[in-house]
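Asker: task: produce atomic coordinates for the following.
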Amino acid sequence: MKKNVVLFSKIPDDQQKRLADAFNLSVFDGSPDSNKDAFITALAGADGMIGSNMATRVDDAFLALAPKLQAASTISVGYDNYDLSALKKRRIRLMNTPTVLTEGTADLIFTLLMATARRTVELSNLIHDGKWTSGITPQYYGTDVYGKTLGILGMGRIAKAIVKRAHCGFDMNVLYYNRSAHLDVEQTYQAKRCELDELLKHADFVVVILPLTSETDRLITKEKLALMKPSAILINGARGRIIDQQALTQALQAKTIKAAGLDVFEVEPLPMTSPLLHLDNIVLSPHVGSATLETRYVMAKCAVDNLIAALQDNPPTENWVNPEVG
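Answerer: Sure, this is the predicted structure:
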């Protein structure tokens, strides 16, 4: 007998067909976050659920309304909206897509770094606003990337892809902060592991690519930002809550750091009332680290593979977030 699965995100037609062939598939139209009650109703008889990461918290209360759920497959690398302890109680398998978005996300983070350094958005707006009437004066000069020092927080797959770009493409010196050493990046790219404060004091570019945990929540505070050089640029491609956004806004307004590039925010979508929108020393992107045609297709395929594997009796062999549930 086929198991029941709810799909709550748009995926390529051929991947949706794979789900329909393997399961009794229900497609939930609409946002799970803005239609939470209807979404939970749709899950009442579901054995599996699959879709992009959402804000709705999958916790004990949520799972109590999905009594048959056996597996969840998120089309993302992040899974901070899933309460792992709640999943463990119910022995629900959680799957993610950690490997397929590495290069695309690294590209986006490096795009933010370069666009911020060279003030690309600001200068583009200058032209659009009809203010380019003569040669560019020093007030609009950017900052070199080549040969500078990159400080990177975290050393997972995406971080290593960024380090490769920095070292091989731009001859950058690399400092990194991570709870464990990575000899591969130290030997291949001459990266140096150091404490957070030391990294912040010496880096020309600080890139945040850590997972959000209780230890990393608000890791970058007002006090940590004050350690950075006035000429330094901060890039966040991880999770918005790792940085105290109010403190960052104040640092950018006071120009105690030079600029920032953000793909993630404390609240998403970014409210139109955010003071970040009134700054010219920031580049903003709407959480699009994996948003290329190629990467999103492969992510969807991976997530479908994951759910098919998770709803079999035998344990999955890869991309299993919580193997302790069995």
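Asker: from here on, contacts and neighbour counts on C-alpha atoms
Answerer: Fine.
Asker: this protein: strands as residue ranges?
Answerer: Residue ranges of the strands in the chain, as given by DSSP state E, are 4-7, 24-27, 48-51, 71-74, 93-95, 149-153, 173-177, 192-193, 205-208, 233-236, 259-262, 282-284.
Asker: reformat those strands as TSV; add mean neighbour count and distance to D217.
Answerer: Compiled in TSV, the strands of the chain are given as follows (neighbours: other Cα atoms under 10 Å; distance: least, Cα to Cα, whole Å):
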stretch	mean neighbour count	distance to D217
strand 4-7	23	30
strand 24-27	17	34
strand 48-51	23	25
strand 71-74	26	22
strand 93-95	27	22
strand 149-153	26	13
strand 173-177	24	15
strand 192-193	20	21
strand 205-208	26	12
strand 233-236	24	13
strand 259-262	26	16
strand 282-284	22	21
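Asker: save those strands as TSV, and put in distance to S214 too.
Answerer: Below are those laid out as TSV (distance: least, Cα to Cα, whole Å):
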stretch	distance to S214
strand 4-7	30
strand 24-27	34
strand 48-51	25
strand 71-74	21
strand 93-95	20
strand 149-153	16
strand 173-177	17
strand 192-193	22
strand 205-208	16
strand 233-236	18
strand 259-262	21
strand 282-284	25
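Asker: show me the contacts for G30.
Answerer: Shown in contact with G30 (Cα atoms under 8 Å, 6 or more residues apart in numbering): F8.
Asker: to compare against the first, here's another:
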Amino acid sequence: MNTDIKRILVTRDFPDKGIERLKERAGFKVTLWDLERPMAPEELVEGAKSHDALLCTLSDRIDKAFLDACAHLEIISQYAVGYDNIDVAYADSLGIPVGYTPDAMTEATADISFGLMIATARQMFFMHKIIIDGQWGHFRPKGNMGVLGQALKGRTLGIYGMGRIGLCMAQRCHGAYGMSVLYWSRSSNAEAEKTLGAVRVEFDELLAQSDVVSAHCALTPDTRHVFNRAAFKRMKPTGIFINTARGPIHDEAALLEALETGEIWGAGLDVTDPEPMAKDHPLLSMPNVCVLPHIGSATKEARELMSVMAAENIIQFYDTGEIPHQVSV
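Answerer: So this is what the prediction gives:
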């Protein structure tokens, strides 16, 4: 083991389990940014300049400018399953490996996707607002304020990106509602096809045939705004769009237009573009829209596991030269 003191910069007040592992590790000196707000870009650069390793998250912009200023870094470990905030290819060209925390939030995020689907189909957020606004009133056969939801049993689910989270979402929908599963993905998913009868289709068919379209892909140049005006026009007018992946995967102006014109029926979002969403955004006042503040990983268990995995990436790197969960370039 290298006996030199390694200085670790931790950019947020992450759950204790992982951070304690770093602090207890002989030969590590840990600097913890413990303010509620994220580090400003200039603070991040200045802080990283005097450290050997960085434990960061999605709010930290690890771009070419940062990497040029901090090319001495020996490892970057990301507290997230996504890493679109990091220029991984450029980091690799500088010899800086990047770790991340896959699987830790799979179940938690699939739960949010499933919950948003149900909440949107039954317009739960709007109904909650009716109570707060004192408009509950008497029983109305045609719905409170003329609003009725829609059933999900036996409908068709379209998964855009059949990875770990997409598969968990499909399992929930198929098991609970007997939903048929279509999916678009860069590669086939044998488990989904064998256990769920899922059928891999082209994107246009996914949009046209699905009653619920749920996005579970990484944010890349190819997936940025893949759900645009043209995509929403191809969906059923009764269709529901769910996004718990990344906000820029959908074009928010196009989504708003599709909902206002009735091109699609509803939307459930755990991610927006930008984040946070403005409190007076028109999507927030629509009865057929449910928005959450990016809480896909927000269970105690998931967040603690992410902290441990991010810490272990750094510990194992210095102990063995290997990173348990390294981003492939």
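Asker: drop the TM-score for these two in here.
Answerer: The TM-score (TM-score structural alignment, normalised by the length of structure 1) is 0.94; 321 aligned residues with a Cα RMSD of 1.6 Å.
Asker: out of the strands of structure 1, which gets nearest to E122 of structure 1?
Answerer: Nearest of the strands of structure 1 to E122 of structure 1, taken as Cα to Cα: strand 282-284 at 8.5 Å.
Asker: corresponding residues in structure 2 for that closest one?
Answerer: On structure 2, the counterpart of strand 282-284 of structure 1 by TM-score structural alignment is residues 289-291.
Asker: check the offset of the matching stretch from the chain's centre.
Answerer: The chain centroid and the centroid of stretch 289-291 of structure 2 are separated by 16 Å under Cα atoms, centre = their mean, to the nearest Å.
Asker: what sits up against that stretch?
Answerer: 116, 119-120, 123-125, 266-271, 283-284.
Asker: surely V121 of structure 1 meets A115?
Answerer: Yes - V121 of structure 1 is within contact range of A115, at 7.0 Å (criterion: Cα atoms under 8 Å).
Asker: okay, these two: which has more neighbours?
Answerer: Neighbour comparison, V121 of structure 1 and A115: the larger count goes to A115, with 18 against 15 (by other Cα atoms under 10 Å).
Asker: translate that one into the numbering of structure 2.
Answerer: Taking TM-score structural alignment for the superposition, A115 of structure 1 sits opposite A119 in structure 2.
Asker: again with K17 of structure 1
Answerer: Pairing criterion TM-score structural alignment: the partner of K17 of structure 1 within structure 2 is identified as E20.
Asker: do the same with I40 of structure 1
Answerer: So, by TM-score structural alignment, I40 of structure 1 is matched to V45.
Asker: burial count for the closest residue in space to its match that isn't next to it in sequence?
Answerer: Leaving out its chain neighbours, the residue that sits closest to V45 of structure 2 by Cα to Cα, 6 or more residues apart in numbering is F66, at 6.2 Å. Neighbour count of F66 of structure 2, defined by other Cα under 10 Å: 20.
Asker: counterpart of F66 of structure 2 over in structure 1?
Answerer: Using TM-score structural alignment, F66 of structure 2 sits opposite F62 in structure 1.
Asker: roughly how far does that match sit from V267 of structure 1?
Answerer: Taking Cα to Cα, to the nearest Å as the measure, F62 of structure 1 and V267 of structure 1 are separated by 21 Å.
Asker: go on, I50 of structure 1?
Answerer: Distance from I50 of structure 1 to V267 of structure 1, counting by Cα to Cα: 23 Å.
Asker: tell me how far V201 of structure 2 lies from G161 of structure 2.
Answerer: In terms of Cα to Cα, V201 of structure 2 sits 11 Å off from G161 of structure 2.
Asker: find residues that contact each of these two.
Answerer: Y183, W184.
Asker: give me the more crowded residue out of the two.
Answerer: Between V201 of structure 2 and G161, counted using other Cα under 10 Å, G161 has the larger neighbour count: 22 against 16.
Asker: which residues touch that one?
Answerer: Y183, W184, S185, R186, A215, H216, C217.
Asker: counterpart of the second one in structure 1?
Answerer: In this case it means W184 of structure 2. Using TM-score structural alignment, the partner of W184 of structure 2 in structure 1 is Y177.
Asker: how near is that match to P230 of structure 1?
Answerer: Applying Cα to Cα to Y177 of structure 1 and P230 of structure 1 gives a distance of 20 Å.
Asker: ok, A22 of structure 1 next?
Answerer: From A22 of structure 1 to P230 of structure 1 the distance is 56 Å (Cα to Cα).
Asker: of those two, who's got more company?
Answerer: Regarding A22 of structure 1 and P230, a neighbour count based on other Cα under 10 Å identifies P230 as having more, with 16 against 13.
Asker: can you show me the helices along the stretch 151-300 of structure 1?
Answerer: 157-164, 170, 183-189, 196-202, 222-225, 245-254, 293-310 (DSSP state H, counting those that start in this stretch).
Asker: counting contacts, what elements does the longest one pack onto?
Answerer: In other words, helix 293-310 of structure 1. When contacts are defined as 3 or more Cα pairs under 8 Å, 6 or more residues apart in numbering; DSSP states H and E, helix 293-310 of structure 1 packs onto helix 13-22, strand 48-51, strand 71-74, strand 93-95.
Asker: distance between that helix and the chain's centre?
Answerer: The answer for helix 293-310 of structure 1 is 17 Å, by Cα atoms, centre = their mean.
Asker: please name the nearest non-neighbouring residue to the residue mapped onto A80 of structure 2 from structure 1.
Answerer: In structure 1, A80 of structure 2 lines up with S76, judged by TM-score structural alignment. Sequence neighbours aside, T97 is the residue nearest to S76 of structure 1 in space, at 5.4 Å (criterion: Cα to Cα, 6+ apart).
Asker: show me the contacts for A203 of structure 1.
Answerer: T149, L150, G151, L175, M228, K229, A232.
Asker: from these, which two are the most distant?
Answerer: L175 and K229 (14.9 Å).
Asker: if we can go back for a sec, so the match of W184 of structure 2 sits right up against L196, yeah?
Answerer: Yes - with contact defined as Cα under 8 Å, Y177 of structure 1 reaches L196; the gap is 5.8 Å.
Asker: common neighbours of those two, please.
Answerer: Jointly contacting Y177 of structure 1 and L196 under the rule Cα under 8 Å, 6+ apart are L153.
Asker: stretch 306-318 of structure 2 corresponds to what range in structure 1?
Answerer: Going by TM-score structural alignment: stretch 306-318 of structure 2 matches residues 299-311.
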